[in-house]
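Student: Make a model of this:
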Amino acid sequence: MKSYHRVLTIAGSDSGGGAGIQADLKTFSALGCFGMSVITALTAQNTRVVTDILPVSPAFIASQMDAVLEDIGVDAVKIGMLHSPEVIETVAEKLAQWKCPNVVVDPVMVSKSGDKLLREDAVKALKQTLVPLATLITPNLPEASVMLDRPVEIAGEMKQAALDLAELGCANVLVKGGHLTGNNSGDLLYDKENQAMVDLPGERIDTKNSHGTGCTLSSAIAANLARGMALEPAVKMAKVYITHALRAGADYQTGKGHGPVHHFYKFWS
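Tutor: The predicted model follows:
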């Protein structure tokens, strides 16, 4: 019998379909993986606004993880926003218990408007209990700033930020440069095991349809790792995927705000 490449997403649900669990599952499918989900919160949102959030209890999050991991297992895990210290600690405990491989943590902490999405105690729990279990963390510049408690705003600050983030215990760091000004939107990958800094140039796509970009990139990395790629090619191929998805989705009108990327650009238009 054949086996699927199995990827689990642990994140919130986006009722608008552009980010969160929905974006993750679409990405896994587009990249040839079998996707599973542990929902940490339900959101009522569209392309313009989040109108309500219903958190899921840590106990039920643990039950979801146990159910999936005991029976199906995983080849990689993608983790999105976790809303409280209790949830973060529960997820970390279960990842360790089940010895989950290829854990990609997208530390969603700051909204597009610049507002913090996590309380200080949740940020502390993330850094102390979850980040050390990660194969890769993928902060953007505002998130790196929160994690390091100092501004990380320009390209020249990204290398030191990656080194300092690695000191939190994670195996590897991808500092994303989408918030850089001008045409430069390149990322920086720090491969801690090999002590290598890899510059990853990025093409800035002119589009308002960028909702779920971070979720999609981290999910694509997890999918590529699940398929057996080494870290650097997994990240590089994920960047190719998100670039094409952004470009292909630019001409679509979905809602009245920031629409999604085109996850299935390879298959339909």
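Student: going forward, measure contacts between C-alpha atoms and count neighbours the same way
Tutor: Will do.
Student: can you give me the helices in this structure?
Tutor: Assignment of helices within the chain using DSSP state H yields the ranges 20-30, 58-71, 85-97, 120-125, 141-148, 158-166, 213-226, 231-249.
Student: For Asp251, the count of nearby residues, please.
Tutor: 12 (other CA atoms under 10 Å).
Student: Next, find the distance separating it from Asn209.
Tutor: Asp251 sits 9 Å away from Asn209, going by CA to CA, to the nearest Å.
Student: quick one on the thing from earlier: quick check: which of the helices of the chain is buried the most?
Tutor: Mean neighbour count (mean count of other CA atoms under 10 Å) peaks for helix 213-226 among these, with a mean of 28.
Student: relative orientation of that one and helix 231-249 in degrees?
Tutor: With axes from the mean of the first three to the mean of the last three CA atoms, to 10 degrees defining the directions, helix 213-226 sits at 140 degrees from helix 231-249.
Student: How many residues are close by Asp199?
Tutor: 12.
Student: can you count the residues close to the closest residue to it other than its chain neighbours?
Tutor: The shortest distance from Asp199 to any non-neighbouring residue, by CA to CA, 6 or more residues apart in numbering, is to Leu188 (4.9 Å). The local packing of Leu188 (other CA under 10 Å) involves 21 other residues.
Student: again, but for the one 10 residues further on
Tutor: The number of residues packed near Val198 is 14, by other CA under 10 Å.
Student: Same question for Glu157.
Tutor: 12.
Student: roughly how far is stretch 49-62 from the heart of the chain?
Tutor: 18 Å (CA atoms, centre = their mean, to the nearest Å).
Student: got the end-to-end distance for that stretch?
Tutor: End-to-end distance of stretch 49-62 (CA to CA): 29 Å.
Student: Just confirm Pro101 contacts Asp75, I think it does.
Tutor: Yes - the criterion here is CA atoms under 8 Å, and Pro101 meets it with Asp75 at 6.2 Å.
Student: Alongside the first, I'd like the structure of this one:
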Amino acid sequence: MTAIALTIAGSDSGGGAGIQADLKAMSALGAYGASVITAITAQNTQAVTAVHGVPLDVITAQIDAVLSDLDVDAIKIGMLATPEIIETVAEALKDYQGPIVLDPVMVAKSGDSLLQDDAVEALIRHLVPRAALLTPNLPEAARLLGQPEAETIEEMEKQGAALRELGAASVLMKGGHGRGDFCEDLLVTATGMMGLSSPRVKTKNTHGTGCTLSAAIAAGLAKGLDMETSVEEAHRYLRRAIREADTLTVGRGHGPVHHFHGIWAKNG
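Tutor: The predicted structure follows:
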């Protein structure tokens, strides 16, 4: 059977994040990627200059079209932008039984906001309880909880547990915004914790890292891997994609990670 993963997210015209990054990551890891576009952004490596939400009925129609025909094994949800879009996606997925990876996209790498302030509560109410995995970075976790950003592993553990209390089955606290020579991620589940550590790579080309990681995890789940294995495989993939990012020359700002590092290397 073909592993199929669906991404529900915004489009990045620069190709480094959002739907485009998701489909690249899913493809690189051996899953067939389908997509539902929730918003169109005018975006490059330097800035987001415009955001246009897709009409709600069109979002619903996209979801219905995919789920009525494709046997979707896992879903990744990214940029949703408004409370209305969040509620629409939640309603359209009410009968879906597979795992959902929820990436609470709030701010672009350029610093531009991608989630309205009044959408945070809607996200917590309608989608966090549906998530098999919630994947916030440290600022996103703090905003969801109304707390200061975690600065230690102990604080990351407490915030991960608090986010699980909001309904998420598992939480991956991403430490990319932390300090130190190593990036420390922490997976918090019902049965315990798993730490993932990697040396920080000195590069400005990290556009789309969050999208890429959550999509890669969804690809693993779609292939039938368990949560821990999916997270570990995705973590290794992203680490290499960041290490190889500087081999690309895309844009003048925060360039993308190298989603196809393994494939392009093999093809010379």
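Student: Once they're superposed, tell me the TM-score.
Tutor: In this superposition the chains share a TM-score of 0.95, using TM-score structural alignment, normalised by the length of the second structure; 264 aligned residues with a CA RMSD of 1.3 Å.
Student: returning to what we had before: the residue nearest to Asp199 of the first structure contacts Ala161, doesn't it?
Tutor: No - judged on CA under 8 Å, Leu188 of the first structure makes no contact with Ala161 at a distance of 9.9 Å.
Student: circling back to that earlier point, out of Pro101 and Asp75 of the first structure, which sits in the more crowded spot?
Tutor: More neighbours surround Asp75 than the other of Pro101 of the first structure and Asp75, with 21 against 17 (other CA under 10 Å).
Student: Map that one onto the second structure.
Tutor: Using TM-score structural alignment, the equivalent of Asp75 of the first structure in the second structure is Asp73.
Student: Apart from its neighbours in sequence, what residue is nearest that match?
Tutor: Ala222 (4.6 Å).
Student: tell me the contacts of that neighbour?
Tutor: Ala3, Ile4, Ala5, Ala31, Val72, Asp73, Ala74 (CA atoms under 8 Å, 6 or more residues apart in numbering).
Student: List just the nearest of those residues to Tyr237 of the second structure.
Tutor: Nearest to Tyr237 of the second structure out of the contacts of Ala222 of the second structure is Ala31 (CA to CA; 13.9 Å).
Student: Return the residue of the second structure aligned against His262 of the first structure.
Tutor: With TM-score structural alignment defining the correspondence, His262 of the first structure maps onto His258 in the second structure.
Student: So what's the residue count around its match?
Tutor: So His258 of the second structure, with other CA under 10 Å, has 26 neighbours.
Student: Quick check, it in contact with Ala241.
Tutor: Yes - assessed by CA under 8 Å, His258 of the second structure is found in contact with Ala241 at 4.6 Å.
Student: what do we get in the second structure for Val123 of the first structure?
Tutor: In the second structure, Val123 of the first structure lands on Val120 (TM-score structural alignment).
Student: same deal with Tyr241 of the first structure?
Tutor: By TM-score structural alignment, Tyr241 of the first structure lines up with Tyr237.
Student: Check the gap between its match and Gln62 of the second structure for me.
Tutor: Distance, Tyr237 of the second structure to Gln62 of the second structure, using CA to CA: 29 Å.
Student: what do you get for Val72 of the second structure?
Tutor: For Val72 of the second structure, the distance to Gln62 of the second structure - CA to CA - is 13 Å.
Student: before we move on, what about Ser198 of the second structure?
Tutor: For Ser198 of the second structure relative to Gln62 of the second structure (CA to CA), the value is 38 Å.
Student: repeat for Glu233 of the second structure
Tutor: From Glu233 of the second structure to Gln62 of the second structure the distance is 29 Å (CA to CA).
Student: Isn't Leu148 of the first structure up against Leu163?
Tutor: No - taking contacts as CA under 8 Å, Leu148 of the first structure lies outside contact range of Leu163: 10.9 Å.
Student: aligned partner of Leu134 of the second structure in the first structure?
Tutor: Aligned partner of Leu134 of the second structure by TM-score structural alignment: Ile137.
Student: To clarify, my last question referred to Thr88 of the second structure.
Tutor: Thr88 of the second structure maps onto Thr90 in the first structure, with residues paired by TM-score structural alignment.
Student: Kindly report the same for Ala216 of the second structure.
Tutor: Aligned partner of Ala216 of the second structure by TM-score structural alignment: Ala220.
Student: what's the angle from the longest strand seen in the first structure to helix 58-71?
Tutor: When the first structure is parsed with DSSP state E, its longest strand is strand 34-45. Put simply, strand 34-45 of the first structure runs at 160 degrees to helix 58-71, going by the same axes, to 10 degrees.
Student: which residues in the second structure does strand 34-45 of the first structure match up with?
Tutor: Aligned by TM-score structural alignment, strand 34-45 of the first structure falls on residues 32-43 of the second structure.
Student: ok, average deviation of that stretch from the first structure?
Tutor: Its matched residues in the first structure lie on average 0.6 Å from stretch 32-43 of the second structure after superposition (mean CA distance after the TM-score superposition for the first structure).
Student: Done for today, thanks.
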